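> Dropping a prediction and its sequence here:
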Amino acid sequence: MTLLTILVLLFGTGLIATGLFYHLKRRTLNSDPILIATCYVWGGVNIAVCIL
């Protein structure tokens, strides 16, 4: 794996982790559902790019 692939994979994992954090704390933080969905989608896209 190249360094760029590893960085994109880590960025995607970080986005999914951020989405999960805001999803679990959505009531206390009054999180926007669009923010949560965007984190999940773009994290998944980044990981999918690394797999392909």
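The structure has been received and is ready for your questions. Numbers count the residues shown, from 1 in each chain.
> contacts, neighbours, all on C-alpha from now
Will do.
> So what touches the helix ranked longest in the chain?
Counting residues, the longest helix in the chain under DSSP state H turns out to be helix 3-24. Outside helix 3-24, the residues that touch it by C-alpha atoms under 8 Å, 6 or more residues apart in numbering are 29, 31, 35-40, 42-47, 50.
> okay, now the one to match up with it:
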Amino acid sequence: MPTDFIRAISAHVDPPDLAVVLTASVDTVTRRLAARGAHRRFEHDLDKVRREPGL
């Protein structure tokens, strides 16, 4: 999505009081997903998991 679009729809949204960002290597995420199974639609495609760090 274009950055301008995201900024426009978020212009009147209050910023969060706290943001928590967790990081892990692709190998760690892939291993954990394989062990516990995918719970959300974003977790079902491991190619997306591998591409995400580069975004």
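Cool, got the structure. Computed from a prediction, not measured in an experiment: that's the story for all the values here.
> Got a TM-score for the two of them?
Taking TM-score structural alignment, normalised by the length of the first structure as the basis, the two superposed chains have a TM-score of 0.30; 28 aligned residues with a C-alpha RMSD of 2.7 Å.
> Could you check how far the longest helix of the first structure is from the centre of its chain?
Distance, stretch centre to chain centre, for helix 3-24 of the first structure: 4 Å (C-alpha atoms, centre = their mean, to the nearest Å).
> list the buried ones in that helix?
Within helix 3-24 of the first structure, the residues that count as buried by 16 or more other C-alpha atoms under 10 Å are 8-9, 11-13, 15-16, 18-20, 22-23.
> and the two most separated of the contacts of helix 3-24 of the first structure?
L29 and C50 (31.7 Å; C-alpha to C-alpha).
> and those two? which has more neighbours close in?
Ranked by neighbour count (other C-alpha atoms under 10 Å), L29 of the first structure and C50 place C50 first, with 16 against 10.
> What separation is there between that one and T5 of the first structure?
Separation of C50 of the first structure from T5 of the first structure (C-alpha to C-alpha, to the nearest Å): 6 Å.
> What of I16 of the first structure?
The gap separating I16 of the first structure from T5 of the first structure is 17 Å, by C-alpha to C-alpha.
> Which of the contacts of helix 3-24 of the first structure fall in helices?
The helices, defined by DSSP H, take in 29, 35-40, 42-47, 50 from those.
> of those, buried ones?
Applying 16+ other C-alpha under 10 Å to those flags 36, 39-40, 42-44, 46-47, 50 as buried.
> Can you get me a residue count around A34 of the second structure?
Counted with other C-alpha under 10 Å, residues neighbouring A34 of the second structure total 13.
> what helix or strand does it sit in?
helix 26-36 (DSSP states H and E).
> I'd like the next helix or strand past that helix.
Assigned by DSSP H and E, the successor of helix 26-36 of the second structure is helix 46-51.
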